[in-house]
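**Q** Predicted model follows, preceded by the sequence.
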Amino acid sequence: MHEFYENLFTRHQETHDMPSNVRIWEWARNVFRLMFPERNSKKLLSVEAVRATFKIHENELYELLLKSKDCAACDHAKIVRNFFHALPDIYQQLLEDAQAMLDGDPAAKNLSEVIRTYPGFLAISLYRMAHQLWLDDVPLFPRILTEYAHERTGIDIHPGATIGRHFHIDHGTGLVIGETTIIGDYVKLYQGVTLGALSVDKFLAGQRRHPIIEDHVIIYAGATILGGETRIGRHAIIGGNVWLTSSVPAYTTVYHKSQVKFADPKIGL
């Protein structure tokens, strides 16, 4: 038992060489809520209050990075500067994403409803923030953020994926977007879609393993699209439950054809 306790003690020391997952995703959640007051119970009463609150979050990110042993070699100030410099464009992209969800969902009444309640909006928001940190090679933080979104929404987006503007996730439960996926603009994905790899062999790390989805593509529920050589051309429509490991030309519709056999009424059941 002593060896077991010693091992756990060592793991505790190693684990706490960086801030807790809760601290990291709470920081991101606070930035998200500052951008979208529909998610925030606190009302800010002046531009200066907004600016001051952002400054608090800048300092907090710097402290989180500073406390992370895995980020000891990082340029902490540069990472913080790059993130908050990119934030206005991230915000604009998220407004476009929310508008895409409103435009594409007959059940959505207004933009506020999308921002307040749609799991797809929360997932894409945390992804876009995580992706900016990923671009600066910040270790662990991006995965912690997108896995928090995965836990909350059932939507699994790797922070390394590249996702264009006006992105619409409809429902989203069970959606998987792999690390090297590239998604264009005005793409709509339904629940249960998998954009994955043909193989999960470890030697493929660092290589393109996931598909390219061009602009204006719609992929319906349960479709699985695999492989780094697979490209779905612009304006293509991929039907529900389709399994694809090869490319699809632009303006093509692919669907799964089921065979249904009806009982002969003369025979009975």
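**A** Nice, I can see it. The model shown is predicted, which means the values in this text are computed figures rather than measured ones.
**Q** For the rest of this, base every contact and every neighbour count on C-alpha atoms.
**A** Fine.
**Q** the strands in the stretch 51-200 of the chain, which residues?
**A** Taking DSSP state E, counting those that start in this stretch as the test, the strands found in the stretch 51-200 of the chain are 156-157, 162-163, 168-169, 176-177, 182-183, 188-189, 194-196.
**Q** same for the fourth one, what does it pack against?
**A** Looking back up the chat, that one is strand 176-177. If contacts are counted by 3 or more CA pairs under 8 Å, 6 or more residues apart in numbering; DSSP states H and E, strand 176-177 sits against strand 156-157, strand 194-196.
**Q** Including mean neighbour count, could those go into a markdown table?
**A** Output for these, formatted as a markdown table (neighbours: other CA atoms under 10 Å):
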| stretch | mean neighbour count |
| --- | --- |
| strand 156-157 | 24 |
| strand 194-196 | 24 |
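**Q** got TSV for those strands, with distance to residue 127 too?
**A** Shown next, in TSV, are the helices and strands packed on strand 176-177 (distance: least, CA to CA, whole Å):
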stretch	distance to residue 127
strand 156-157	7
strand 194-196	16
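**Q** Count the neighbours of residue 259 for me.
**A** 6 (other CA atoms under 10 Å).
**Q** now it, what's its secondary structure?
**A** Under DSSP: H, G, I helix; E, B strand; the rest coil, residue 259 falls in the coil class.
**Q** so who does the closest residue to residue 142 other than its chain neighbours touch?
**A** Distance criterion CA to CA, 6 or more residues apart in numbering; nearest residue to residue 142, sequence neighbours excluded, is residue 130 at 4.3 Å. Taking CA atoms under 8 Å, 6 or more residues apart in numbering as the criterion, residue 130 is in contact with 141-143, 145-146, 159.
**Q** Please compare the first structure with the one that follows:
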Amino acid sequence: MSTPLSHWDLDWIVGALRDGRERWQQEWPHPRTLLPLPSQAVLTQVVEALSSALYPTSRVAGDDHDVDGAVARSLEEALEALAKQVRIELEVNQAEGRSAQGPGAPDPAEPGGTDSADLLARARALVQDFASQLPTIRHLLDTDLRAAYIGDPAADSLHEVLACYPGFKAITYHRFAHALHGLGVPVIARIIGETAHSCTGVDIHPGARIGDSFFIDHGTGVVIGGTAVIGNRVRLYQAVTLGAKRFPVDQNGHLVKGEPRHPIVEDDVVIYSGATILGRVTIGSGATIGGNVWLTSSVPAGATVTQAMARNETFADGAGI
């Protein structure tokens, strides 16, 4: 297909972009064939349909009592769309020499590629495995929903939490993303996590392990790193960071990936707004971390950590300068 005529000097621009692609391929080896990536728009629809299947709150057209039928239709549509997106990620993984985990994944030691039909079969098997986790995800979300209702005196009903609370939406997306991350499709998991981030202000890496009855109040600005481990009945307020203290590098100066570098937060911990906790430290069971605290060391069970009291002194006639 010939390039259409243009008034924008496209020959030079297209050539410069080609040079950039070639430099990129030399510096960061990857397949020369342009591959599609999973679609954020499709995955957003998938997660919304899964959420509706887990919590069917709207009336079912034609028959208010056919809730199971509506759930089945939502799941069928969502899982079919998800399988197509998973197939795309598996194709990219294969082209880049990586393999997904989960059912039907080939032995990476075996030579040879996989045709499109095999990739789709693997994608369907992986999505079936994901679908089998939905009842467990629903159970966890029930505990999160109750934790938000019990933990916030402004919540008048469970339905209000379900419909309005950004923290609950963020944890809903995270529970889906975490399951998919564990099955070996990290790009799809990250897309789902970043979709929640963009609409709630809560940034949870899909690798983070979070127990039951988790409540994020208000939510905006919360950051939870990928190797963080959070126990049961933990409550966070806005602008809390569970981050890494440092990023070790290897002998070639490249970041070492996959090492535990984020906090462990044990059961029944409360962390108030603006607190920053960095590194592989442990916040013991029942501890309370006050607002705007900066922590890089572990805290024993039951402890309360607050800011040091600010010193208030009055200076006159140039004293203290």
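**A** Happy to help now that I have it. Treat the numbers as computed from the prediction; the structure is a model and nothing was measured.
**Q** circling back to that earlier point, and the counterpart of the residue nearest to residue 142 of the first structure in the second structure, how close does it get to residue 204 of the second structure?
**A** Counting by TM-score structural alignment, residue 130 of the first structure corresponds to residue 177 in the second structure. Counting by CA to CA, to the nearest Å, the gap from residue 177 of the second structure to residue 204 of the second structure is 10 Å.
**Q** any residues in contact with both of the two?
**A** Joint contacts of residue 177 of the second structure and residue 204 (CA under 8 Å, 6+ apart) are residue 193.
**Q** I'd like to know how far the alignment partner in the first structure of residue 187 of the second structure sits from residue 43 of the first structure.
**A** Taking TM-score structural alignment, the alignment pairs residue 187 of the second structure with residue 140 from the first structure. Note on residue 140 of the first structure: its distance to residue 43 of the first structure, by CA to CA, is 32 Å.
**Q** do residue 58 of the first structure as well
**A** Taking CA to CA, one finds residue 58 of the first structure at 20 Å from residue 43 of the first structure.
**Q** Contacts only, for whichever residue in the first structure pairs up with residue 267 of the second structure.
**A** In the first structure, the residue paired with residue 267 of the second structure is residue 215, using TM-score structural alignment. Taking CA under 8 Å, 6+ apart, we find residue 215 of the first structure in contact with 183-187, 233-235.
**Q** One more: residue 73 of the second structure?
**A** By CA under 8 Å, 6+ apart, residue 73 of the second structure has no neighbours at all.
**Q** Which residue of the first structure is paired with it in the alignment?
**A** In the first structure, residue 73 of the second structure lands on residue 52 (TM-score structural alignment).
**Q** and what of residue 127 of the second structure?
**A** Match for residue 127 of the second structure (TM-score structural alignment): residue 80.
**Q** That match and residue 60 of the first structure: what is the separation?
**A** 10 Å.
**Q** And what about residue 225 of the first structure, helix, strand or coil?
**A** Applying three-state DSSP: residue 225 of the first structure is strand.
**Q** and the aligned partner of residue 36 of the second structure in the first structure, what does it touch?
**A** The equivalent of residue 36 of the second structure in the first structure is residue 17 (alignment by TM-score structural alignment). Applying CA under 8 Å, 6+ apart to residue 17 of the first structure gives the contacts 67-70.
**Q** could you flag which of these are buried?
**A** 68-69 (16 or more other CA atoms under 10 Å).
**Q** mind putting the contacts of residue 17 of the first structure in a markdown table, distance to residue 262 of the first structure included?
**A** Shown next, in a markdown table, are these (distance: CA to CA, whole Å):
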| residue | distance to residue 262 of the first structure |
| --- | --- |
| 67 | 65 |
| 68 | 63 |
| 69 | 64 |
| 70 | 61 |
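**Q** ok, the contacts of residue 17 of the first structure vs residue 47 of the first structure, which is closest?
**A** residue 67 (30.6 Å; CA to CA).
**Q** Surely the closest one touches residue 20?
**A** No. Using CA atoms under 8 Å, residue 67 of the first structure makes no contact with residue 20, being 10.2 Å away.
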